[in-house]
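In: coords please:
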Amino acid sequence: MTLTFGLQALAGITAGITVAFADEPVRAPSPPLPQIAQEATTPNALVGTESALTQKPPTPRSSQASSAGFVADSRFGLEWRNYTDYYHLSGISRHAWVESLQAKFESGFTRGPIGFGIDAALFGALKLDGGRGAHNMVYNGRHSDGERRLAWAYPGLYSLKARISDSVLKYGLQQVSNPFLDPHDNRALPPTFLGASLLSREVNGLALQAGSFTKADPRGQTNLVDLRTTYGRVSFKRVSYAGATWDYSPDGSVSLYADQADDLWRQYYASLQHGFGNVRSLRLTGFANLYSTHDTGASRQGPIHNNAYSASLSAQRGPHGLLVAYQKILGDQFFDYIDETAGVYLVNSMDVDYNAPHEQSLQLRYTFDGKQAGLPGLTAIVWAQQGWGADTSVGAQRYAQDGASYDALYQRNGQPLHGRHHEFGFIPTYVVQSGPLRNAKFTLIAQWHVGSAFYSDGTNQVYRLLVTLPTRIF
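Out: This is a model prediction of the structure:
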């Protein structure tokens, strides 16, 4: 698959992780209202910058016919992650420093027409700093009362798997990668999800996915919880999805996916990307994607008829690249997605999501790819973007009449959301290329968002340093 401009600039940072995400939508206080792969690639700049971690699906293509056996194909590795975070939001500051470890075992598959295996991982963390208000930046107990805990450990992954030909079926606590359910991995340890998944690559260039999940093990927690939406904060029992990505040529791909969150919504996703030229002279890449969301069943988050799309055009010559991206929300509701996931592949979902009703946003991004300049392992990203046109007047009126608990999402300082806001960001990353620290990754993330008096996302600053050291035992 030809990766889009943003991904090309991150070559070497990520091993097939092609999902992006903004930070969680923490909004500024506004009294008296309460606060509230290879598949489906996206050129969002935060792709892979915060994880070198346990490999996420889709895994490299492999066939059951070539299986060497349960033991012979087994792998065991460790990843140490040193996570430091400082977050400042409209006068409220929180900070954390955590050392974490993921010890992951992946068995091979037994020989025969149908192969069987297991995956398991132990997650653990030690808090070096972080006090009250740090929430999931450190340990967040079942009742949000665990911030004094100094260390925690738990089974972060466990699943049974079976393989026929080039198709793998898994059940258990696992990680998947698709436009709806993808781990939001920007803390010391990633979230995982309980359910079943299928990844099939029987046809060269075509990847099929399907799955059904019922629980999440969130960031900063050690217990399973119900799935819920990120902005509406509505819990639901199950989400099921199916979709495909087709690499129709060495320069392009198309993706189509659909999901259903029970009694909540049906969501559809489509993307298309195509590249022309060569980075040594000039490479142009176009990317466009669309989410369409509609309520279903009991409509527990109210009526939803929302379309959201983004489009980008990028140019890269040698180590230097430039991208322009536009995004728009069509509908009277926020574009929402499942909590603990990066299920928002919209290009302008960077520090904040720019996902308010009717909102538009424009981004300009520069990337530096050190590999093209004789500095392999070094990359850097700088971006600026602005959002405008948000209008939540319809939602504010409806939720006020219904007495919904999340009507504060649609108001700020007593008015429906409106006005402009903007952000800037800088992410340099270096991956050690040789020696005893080979594959160690150092990532600095600096983001500044400037809100407005009548917009949901407040003014914030984020400074995050992550150092990851993967070690393969066998």
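
In: could you use CA atoms for every contact and neighbour count after this?
Out: Noted.

In: how about the strands in the stretch 151-300 of the chain?
Out: Secondary structure of the stretch 151-300 of the chain (DSSP state E, counting those that start in this stretch): strands located at 151-164, 167-174, 192-200, 206-217, 225-228, 235-236, 239-249, 252-261, 265-278, 282-295.

In: out of the ones you listed, which is closest to Asn439?
Out: strand 151-164 (22.7 Å; Cα to Cα).

In: run the angle between the closest one and strand 167-174 for me.
Out: 160 degrees (axes from the mean of the first three to the mean of the last three Cα atoms, to 10 degrees).

In: ok, Ala315 touching Gly286?
Out: No. Using Cα atoms under 8 Å, Ala315 is not in contact with Gly286; the gap is 9.1 Å.

In: can I get the strands of the stretch 151-300 of the chain in CSV including mean neighbour count?
Out: Shown next, in CSV, are the strands of the stretch 151-300 of the chain (neighbours: other Cα atoms under 10 Å):
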stretch, mean neighbour count
strand 151-164, 19
strand 167-174, 22
strand 192-200, 23
strand 206-217, 21
strand 225-228, 20
strand 235-236, 19
strand 239-249, 20
strand 252-261, 22
strand 265-278, 20
strand 282-295, 21
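
In: alongside the first, I'd like the structure of this one:
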Amino acid sequence: MSNQFSSFRLTGLGMLAALLSQGAAASFVENSSLTLAARNFYLDRDYKGETPYSAAREWAQGFIVRANSGFTEGTVGLGIDAIGMLGLKLDSSPDRTGTQLLSYDPVTREARDEYSELGLSLKGRISKTKLSVGTQFPALPIINASPARLLPQSFRGAYMISDDIDGLTAHLGRMDRVNLRDSTDYQPIGLASPNGRFRPGASSERFDFYGGDYRWSDSLTVRLFHAELRDIYTQDFLGLLHTLPFGEGKLKSDIRAFNSRDDGQARGGKVDNLNVGGMFSYLWGGHSLGVGYMRQFGDTAFPYIAGGEPVVLSDGTMSADFVNPKERTWAVKYDYDFSASGIPGLTGMMRYLHGNSIDLPALGGSNLTESSKDFELAYVIQSGPAKGLAFRVREAFYRNQQGAASTFRSDNETRINIDYTIKVW
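Out: All right, here's what the predicted structure looks like:
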């Protein structure tokens, strides 16, 4: 796979250079863009109860430069995208690393002063179909490059997106490596195994996926995807997004179902999981009030790629994922956009999740519970010299009945972000 990517890059660069030398570069340059994003991130997990260490607490500064070209003119357009990322340590200590903000030495647990990486991808376009090879940031239910730390998770592979069929956005891809959020190098794609759910260290060099979103109508979108992490698991996804006018507002339904089983050599052990969940929200004025439920069927937990989060009902929670074996999760969520009260740019969120019937005999029992209370307040400056400067504060209070060996331990968590993106051109 690596040789195939290298060959493609060399061939693509040769073709691109030839086209540019022939004067076909007008759109390539005119439709290019360059942005610089700065992110200041403070993360504090204050663990409660019996725990190997009392806290994970770090502060870091990140910079992300994205340079995206347009496409060369002609039936087949070619282009190139580049991303450079830099993370800088502002505060850390060996007794409180592990936030995934900073890369650190696994022996001394000393965080590195800085870490950086460069990603490149060649892209081609025919009509409304685009193909890129190289660094990828997919955002799909079955593979999601997590943006939840200082620098985003990325993958290496080939990814095609097509809008040629009216109403349908089709996706097709193959990834062979992943670069974790606090890492500077690519490695085989691993299976997440928090709480010892699967065989530790299971990884593969091939993740294939295909599927799409079909806009059945203005109010209904159907999502279908299939994925295979070779010799570890296969997964099918069905999703429905629907809005319905109701009274002074509208009712929004978000239903997600994942069917997962082990594949080939089953390097991660048995995988047998059906995850079904739905969030039903009513939106009116600046308000949104939602109630959700998610349940794990089958003999194992929900499988997903290591280094990120599962895109399920609990997506966005900070201290746990709520997809343990047999788990049943209720959720209540309230959002408010203060622009409805004359304060544009200010938003708030409150959420409560409660999971029960958790089956983890090695961590305390077969009818365990967990819960999380989440709060968020964010503000984006709307005008003036600092327009676009964003502030975000999040608090979570997570509790569970699992033992000290659990990956997710009871904690109070604080995250503070200050983000600013400058469009250079």
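
In: tm score of chain vs chain?
Out: With the length set by TM-score structural alignment, normalised by the length of structure 2, the two chains reach a TM-score of 0.86; 387 aligned residues with a Cα RMSD of 2.0 Å.

In: in CSV: the strands of the stretch 151-300 of structure 1, plus distance to Asp351 of structure 1.
Out: Converted to CSV, these look like this (distance: least, Cα to Cα, whole Å):
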stretch, distance to Asp351 of structure 1
strand 151-164, 27
strand 167-174, 26
strand 192-200, 22
strand 206-217, 23
strand 225-228, 21
strand 235-236, 25
strand 239-249, 26
strand 252-261, 25
strand 265-278, 22
strand 282-295, 19
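
In: and the ones you listed: which comes nearest Gly451 of structure 1?
Out: Per Cα to Cα, nearest to Gly451 of structure 1 of the strands of the stretch 151-300 of structure 1: strand 282-295, 25.2 Å.

In: what's the longest helix in structure 2?
Out: helix 2-21 (DSSP state H).

In: beyond that helix, next helix or strand please.
Out: Using DSSP states H and E, the next helix or strand after helix 2-21 of structure 2 towards the C-terminus is helix 26-30.

In: quick one: average offset of that following helix versus structure 1, please.
Out: With the two structures superposed, helix 26-30 of structure 2 lies on average 1.8 Å from its match in structure 1, counting by mean Cα distance after the TM-score superposition for structure 1.

In: looks to me like Asp321 of structure 2 is in a helix.
Out: No. Read with DSSP: H, G, I helix; E, B strand; the rest coil, Asp321 of structure 2 is coil and lies in no helix.

In: to which residue of structure 1 is it aligned?
Out: Using TM-score structural alignment as the criterion, Asp321 of structure 2 maps onto Asp353 of structure 1.

In: how close does its match get to His421 of structure 1?
Out: Counting by Cα to Cα, to the nearest Å, the separation of Asp353 of structure 1 from His421 of structure 1 is 11 Å.

In: what's the answer for Ala72 of structure 1, then?
Out: Plainly put, Ala72 of structure 1 is 55 Å away from His421 of structure 1 if you go by Cα to Cα.

In: who has more neighbours, these two?
Out: His421 (22 against 12; other Cα atoms under 10 Å).

In: can you tell me the helix or strand for the residue lying closest to Val332 of structure 2 once chain neighbours are set aside?
Out: Spatial nearest neighbour of Val332 of structure 2, excluding adjacent residues (Cα to Cα, 6 or more residues apart in numbering): Val291 at 4.6 Å. Per DSSP H and E: Val291 of structure 2 is located in strand 287-297.

In: if we can go back for a sec, distance of the corresponding residue of structure 1 for the residue nearest to Val332 of structure 2 from Tyr430 of structure 1?
Out: When structure 1 is aligned by TM-score structural alignment, Val291 of structure 2 is paired with Val324. Separation of Val324 of structure 1 from Tyr430 of structure 1 (Cα to Cα): 25 Å.

In: higher neighbour count, these two?
Out: Shown here are Val324 of structure 1 and Tyr430; by other Cα under 10 Å, Tyr430 has more neighbours (21 against 17).

In: quick one: map that one onto structure 2.
Out: Here Tyr430 of structure 1 is matched to Tyr379 in structure 2, going by TM-score structural alignment.

In: what is the longest helix of structure 2 packed up against?
Out: strand 114-126, strand 129-136 (3 or more Cα pairs under 8 Å, 6 or more residues apart in numbering; DSSP states H and E).

In: OK, contacts around Val76 of structure 2?
Out: Gly124, Arg125, Ile126 (Cα atoms under 8 Å, 6 or more residues apart in numbering).

In: counterpart of it over in structure 1?
Out: Using TM-score structural alignment, Val76 of structure 2 sits opposite Ile114 in structure 1.
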